[in-house]
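S.K.: Quick one: sequence and predicted model below, then my questions.
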Amino acid sequence: MNTKILTAAVKIIPNKLQHRAICKALNLLVAKPLNQSKGKIISISVTDLNKKWFVTIDTKGFTPLIIDKNADIDINVEASLGAVMASQRKSRLLNAINSEQIKITAQAPYQQEFVEAIKSIEQPNIDDLVHRGYRYLRMKPPVRLNLATVTFEDVECQLDVDYIRDQAVMLESSNLEQALRLMEIAHKARPEGPFIKDKLFEYRKKLS
């Protein structure tokens, strides 16, 4: 996502709508219950945008919160825009949290619960949020995976397998060797898939 466009959008969108968007994103991403953190104040900061949003957790999930500047914050989430934008894969999100590029600090006992909830986010939820963001900004989303370098280790969910399989089929008439390499990755990730098995057999026979 173009960070300049996103930065401009944040400046234009009213603060009230920004709060709603943040809460909608969190409710979409975080499925794990946060029982200990209900009613607590959460601060979310994007440092290079100089923006800070406040939310809380109630029975409906994350909701916007207007607070006094001197209020005590129970949970702080802080990151640069670059770190957030680079975390569109679960593996990168986990790396960003572990390396504190996305820094989460909280009063006990909320720290572990909140970190575990963020780490439990699944790739399809991230994909859904990213696609919604691109549609809202009327931008073309980036390719899901780099086909030239993708390996089995890059596969994080079933949607990745679908993507690699479909791209292999699209390449079978123009680059059968690449199609075979991709279908082998898909087969390793989904060994019982009948379509993938058949295509793998077909490609190997043609190249033999």
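M.R.: The structure has been received and is ready for your questions. Numbering: from 1, shown residues only.
S.K.: Going by C-alpha atoms from here, please, whenever you check contacts or count neighbours.
M.R.: OK.
S.K.: ok, now how distant is the spatially most central residue of the chain from residue 58?
M.R.: Residue closest to the mean C-alpha point of the chain, counted by CA atoms, centre = their mean, is residue 126 at 3.1 Å. Distance, residue 126 to residue 58, using CA to CA, to the nearest Å: 22 Å.
S.K.: nearest residue to residue 109 other than its sequence neighbours?
M.R.: Take residue 109 and drop its neighbours on the chain: the residue closest to it by CA to CA, 6 or more residues apart in numbering is residue 36, 7.5 Å away.
S.K.: Is that neighbour in contact with residue 110, as I believe?
M.R.: Yes. Contact criterion CA atoms under 8 Å: residue 36 and residue 110 qualify, at 6.5 Å.
S.K.: Give me the residues contacting the biggest strand by length in the chain.
M.R.: Ranked by residue count under DSSP state E, the longest strand found in the chain is strand 51-58. With CA atoms under 8 Å, 6 or more residues apart in numbering as the test, strand 51-58 has contacts from 19, 22-23, 34, 37-46, 62-67.
S.K.: Now intersect these with the helices, please.
M.R.: Applying DSSP state H to the contacts of strand 51-58, the entries found in helices are 19, 22-23.
S.K.: for residue 145, helix, strand, or coil?
M.R.: Look at residue 145: counting by DSSP: H, G, I helix; E, B strand; the rest coil, its state is coil.
S.K.: what's the burial count for it?
M.R.: 15 (other CA atoms under 10 Å).
S.K.: put this beside the first:
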Amino acid sequence: MKKAILSTSLKLIPKAMQYKALTKALNYLFRDQADMVRFDGMVVSFKLIDIRSVWSFQCDGREFSQQKNKKSPVDVICALRSEVALALHSKQEVIRALEQGDIKLVGEPEHIEAVMSLLLGLQPSKVDSLVNHLRSFLRLNPIKRESQIFSSALQQRAMDLGVNLHAITVDQINSSTAVDLVRDAAVELEATDLQESLRLMEIAKQKRPTGPLICRKVEEYRALLMR
């Protein structure tokens, strides 16, 4: 059943769009990891065994992109079945699938070790955020999580900018668009996590110290937290 669901979804989406979405996903998950330098010049393929779908990516040591030269040898193949792919809802489930052999890595030992290191370094919050974006892309129902505190629209904006709202710092904000994102995230959390709202709004204020809404909200949050 799951094989048919995923196979049908992929048939409806052009391959170029699949590559665009997966490239964005890979870079969102891994771009900030120091181990990315170990992938400089490597080609990694992801293969869904049961529906014979393959996506290959090259890496320049900083980020992934679609493989340009199809004749270049693949350094690591990451192979799994559709039902396994659809069950990967968290970092814990990714690690469990690796340990149980449901995700198979094929390649030279040093290349496999590099991939394992990247996967072990995944930020759980990024995996949680990404899962439903990919399910939406595939026209599948979202996974409901109690811990999913940001709206889907806000998470999409964060993914587009390559930032993790759960762990963002002022040094990661390098545009007006990013300031807007952090400000809006703070407002979204007002009713559920006022302390986190204040943290985010204070970050936004460091980048936009005279913003009227930002300044007003910082004072408002501080006053409420002191009661």
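M.R.: In hand now; what should we look at? What you see is a predicted model; the values in this text were computed from it and never measured.
S.K.: Give the aligned range of the longest strand of the first structure in the second structure.
M.R.: With TM-score structural alignment applied, strand 51-58 of the first structure matches the range 53-60 in the second structure.
S.K.: in that stretch, what counts as buried?
M.R.: Under the neighbour-count criterion of 16 or more other CA atoms under 10 Å, stretch 53-60 of the second structure has 55-59 buried.
S.K.: Redo those as JSON lines? Include distance to residue 122 of the second structure.
M.R.: As requested, the buried residues of stretch 53-60 of the second structure are arranged in JSON lines below (distance: CA to CA, whole Å):
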{"residue": "55", "distance to residue 122 of the second structure": "20"}
{"residue": "56", "distance to residue 122 of the second structure": "20"}
{"residue": "57", "distance to residue 122 of the second structure": "18"}
{"residue": "58", "distance to residue 122 of the second structure": "19"}
{"residue": "59", "distance to residue 122 of the second structure": "17"}
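S.K.: All the helices of the first structure, residue numbers only.
M.R.: Counting by DSSP H, the helices of the first structure are 3-12, 15-29, 81-85, 90-98, 110-119, 123-136, 158-171, 176-189, 194-207.
S.K.: among the ones you listed, which is the most enclosed?
M.R.: helix 176-189 (a mean of 21; mean count of other CA atoms under 10 Å).
S.K.: which residues of the second structure does it align to?
M.R.: Across the second structure, nothing matches helix 176-189 of the first structure (TM-score structural alignment).
S.K.: ok so residue 204 of the second structure is a helix residue?
M.R.: Yes. Membership of residue 204 of the second structure in a helix is supported by three-state DSSP.
S.K.: Number of residues surrounding it?
M.R.: Residue 204 of the second structure is flanked by 27 other residues according to other CA under 10 Å.
S.K.: Over to residue 2 of the first structure?
M.R.: Residues within reach of residue 2 of the first structure, counting by other CA under 10 Å, total 10.
S.K.: Now do the contacts for residue 80 of the second structure.
M.R.: Listed by CA under 8 Å, 6+ apart, the contact set of residue 80 of the second structure reads 47-49, 102-104.
S.K.: Buried subset of those, written for PyMOL?
M.R.: A single PyMOL command selects the buried members of these (16+ other CA under 10 Å):
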select buried, resi 47+48+102+103+104
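S.K.: For the contacts of residue 80 of the second structure, give me a markdown table that also has distance to residue 213 of the second structure.
M.R.: Compiled in a markdown table, the contacts of residue 80 of the second structure are given as follows (distance: CA to CA, whole Å):
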| residue | distance to residue 213 of the second structure |
| --- | --- |
| 47 | 48 |
| 48 | 48 |
| 49 | 52 |
| 102 | 49 |
| 103 | 48 |
| 104 | 50 |
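S.K.: Which members of the contacts of residue 80 of the second structure occur in strands, if any?
M.R.: Judged by DSSP E, those include 47-48, 104 as members of strands.
S.K.: sorry, back to before: how about the contacts of residue 80 of the second structure, which pair is most distant?
M.R.: 47 and 102 (12.4 Å; CA to CA).
S.K.: if I read this right, the residue nearest to the centre of the first structure contacts residue 91, doesn't it?
M.R.: No. Residue 126 of the first structure sits out of contact with residue 91 when judged by CA under 8 Å, with a separation of 11.3 Å.
S.K.: returning to what we had before: just give me the ones among the contacts of residue 80 of the second structure that are also contacts in the first structure.
M.R.: For the contacts of residue 80 of the second structure, the contacts that persist in the first structure are 47-49, 102-104, with contact defined as both residues aligned by TM-score structural alignment, their matches' CA atoms under 8 Å.
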